[in-house]
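K.L.:
structure of the sequence below:
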Amino acid sequence: MKRRLATLALILIAAAVLFAMQRTTPRYDELTGAIPVRAGMHETASTRLFDIEVQRVQFARKIAYRYIGKDVVLTTSGLWAIVTASLTARSESMSITRGFWDGPQGLRYEQSDRAVNPPHMTPIRLDPGLSTFGRFLFEIRPDQVGDATLVVWPSGLPPRLDAEAHIALDDLPRAANGALEVTDLVSLNRLEGAQP
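P.N.:
A predicted model of the protein is given here:
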């Protein structure tokens, strides 16, 4: 009888250990996924392939730019979020084509594809040692502004076992009363707010 109880106790202990291992072992995607390199605005996030520093974030109800000799004005039912950043390749020439706006409630916004070829937008060509300014353009809901993060990686699929930049968008434009500053119209023809 004691032997059976001891065997049962060992089986229960083994089951508990296996259950704990199952709950605490990282999934395959977590083991081989991207490695986030975190920074705030006006700080440099240095990944293996590139450096990025977010200089400015603007919010607008409308954006305007020139395309093939015509003025284009786009509106949105939410907000346009325009992120201006300084980027530099570290060791080889490359392009940045992907950027995401991660909102505070877990919503992820890809860059808007409604604006066709505005200046200084992705794809952004980078060369080693040469700082380049570029923009990321998003259409977001107004409730996705605070505690947002810009996520950037080079062209292609999400990186595996490689770094991606996660920049906390923590220095947003505010009016004198503390409310978010939203401009009626932002022109994308000029690269304003970029610091040499």
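K.L.:
for the rest of this, base every contact and every neighbour count on C-alpha atoms.
P.N.:
Noted.
K.L.:
how close does Leu49 sit to Ala20?
P.N.:
Look at Leu49 and Ala20: by C-alpha to C-alpha, to the nearest Å, they are 37 Å apart.
K.L.:
what is the longest helix of the chain by residue count?
P.N.:
Ranked by residue count, the top helix of the chain under DSSP state H comes out as helix 2-24.
K.L.:
so Ser86 sits right up against Val54, yeah?
P.N.:
Yes - counting by C-alpha atoms under 8 Å, Ser86 touches Val54, with 6.4 Å between them.
K.L.:
let's see this one next, to set against the first:
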Amino acid sequence: MTGRRLATVALVLAAVPLLWALRWTTPVYAELTGPIPVHGAPGEWVEGRQLGAKVSGVRLAGRLRAEVFGRRIERTTSGVWAVVDLELRATVDSVMLHGARWVGPSGRAYAASRRVEGPPNLATGLTLQPGLARKAILVFELPADEVADGELRLSALPEPRLDSEIRIALGAPPSSRAVTLELSRGG
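P.N.:
Presented below is the predicted three-dimensional model:
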């Protein structure tokens, strides 16, 4: 009986570290049901389940100007405006871009700015059709230290769960930064 009891105690003591390791290495629910990343680079088409995208460039500025609904607007920032030039298309069905985020080197995510709404080529709000690429822009207002090595994340859903999310590593920022950037139709 004593030998059997010692074997039970030894088994329990051996199981404790194993159970502790399992507890801390098991993914949480948000990770298990999170977005399915589809990685790409600027200049190449990256296809997700619902949409495809190709980034052609990033422009930086301290001030933006645009004509919105027949009125000239100007926006300034204490950080940096990053304007992403891209092409978008739906893959199977008509879809809208609802998820557009810039993830900086710190891991913080920044949603596309709502301070600049109305330019006709703004990607948020465009209805995309299968096979028909549309040129568009996304505008982000970022702290200066979040521009380098940023990653653009795009999806048809605001918070994709068990759906694809396009992730394009943008790399080094442009060497030049405009004082004022004019946003107009087509660019």
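K.L.:
please state their TM-score.
P.N.:
Once superposed, the chains reach a TM-score of 0.93 (TM-score structural alignment, normalised by the length of the second structure), with 185 aligned residues with a C-alpha RMSD of 1.4 Å.
K.L.:
between Ser86 and Val54 of the first structure, who's got more neighbours?
P.N.:
Val54 (26 against 20; other C-alpha atoms under 10 Å).
K.L.:
so the more buried one touches Ala45, yeah?
P.N.:
No - applying C-alpha under 8 Å, one finds Val54 of the first structure not in contact with Ala45, separated by 9.1 Å.
K.L.:
so what sits against both of the two?
P.N.:
Common neighbours of Val54 of the first structure and Ala45 (criterion: C-alpha atoms under 8 Å, 6 or more residues apart in numbering): Ile167.
K.L.:
so where does the spatially most central residue of the first structure fall, helix or strand?
P.N.:
Against the mean C-alpha coordinate of the first structure, by C-alpha atoms, centre = their mean, the closest residue is Val151 at 1.7 Å. Using DSSP states H and E, Val151 of the first structure sits within strand 149-153.
K.L.:
okay, and that strand goes to which residues in the second structure?
P.N.:
Mapping strand 149-153 of the first structure onto the second structure (TM-score structural alignment) gives residues 151-155.
K.L.:
residues contacting the matching stretch, please?
P.N.:
50-51, 97-104, 164-171.
K.L.:
next one: the longest helix of the first structure to chain centre, how far?
P.N.:
Taking C-alpha atoms, centre = their mean, to the nearest Å, one finds the center of helix 2-24 of the first structure at 44 Å from the center of the full chain.
K.L.:
so which elements touch it?
P.N.:
With contacts defined as 3 or more C-alpha pairs under 8 Å, 6 or more residues apart in numbering; DSSP states H and E, there are no secondary structure elements packing on helix 2-24 of the first structure.
K.L.:
mean per-residue distance, it to the second structure?
P.N.:
With mean C-alpha distance after the TM-score superposition for the first structure, helix 2-24 of the first structure departs from the second structure by a mean of 1.5 Å once superposed.
K.L.:
what element comes up after that helix heading to the C-terminus?
P.N.:
helix 28-32.
K.L.:
in the second structure, what range does the following helix or strand past that following helix match?
P.N.:
Counting by DSSP H and E, the element after helix 28-32 of the first structure in chain order, helix or strand, is strand 35-40. Strand 35-40 of the first structure corresponds to residues 36-41 of the second structure when matched by TM-score structural alignment.
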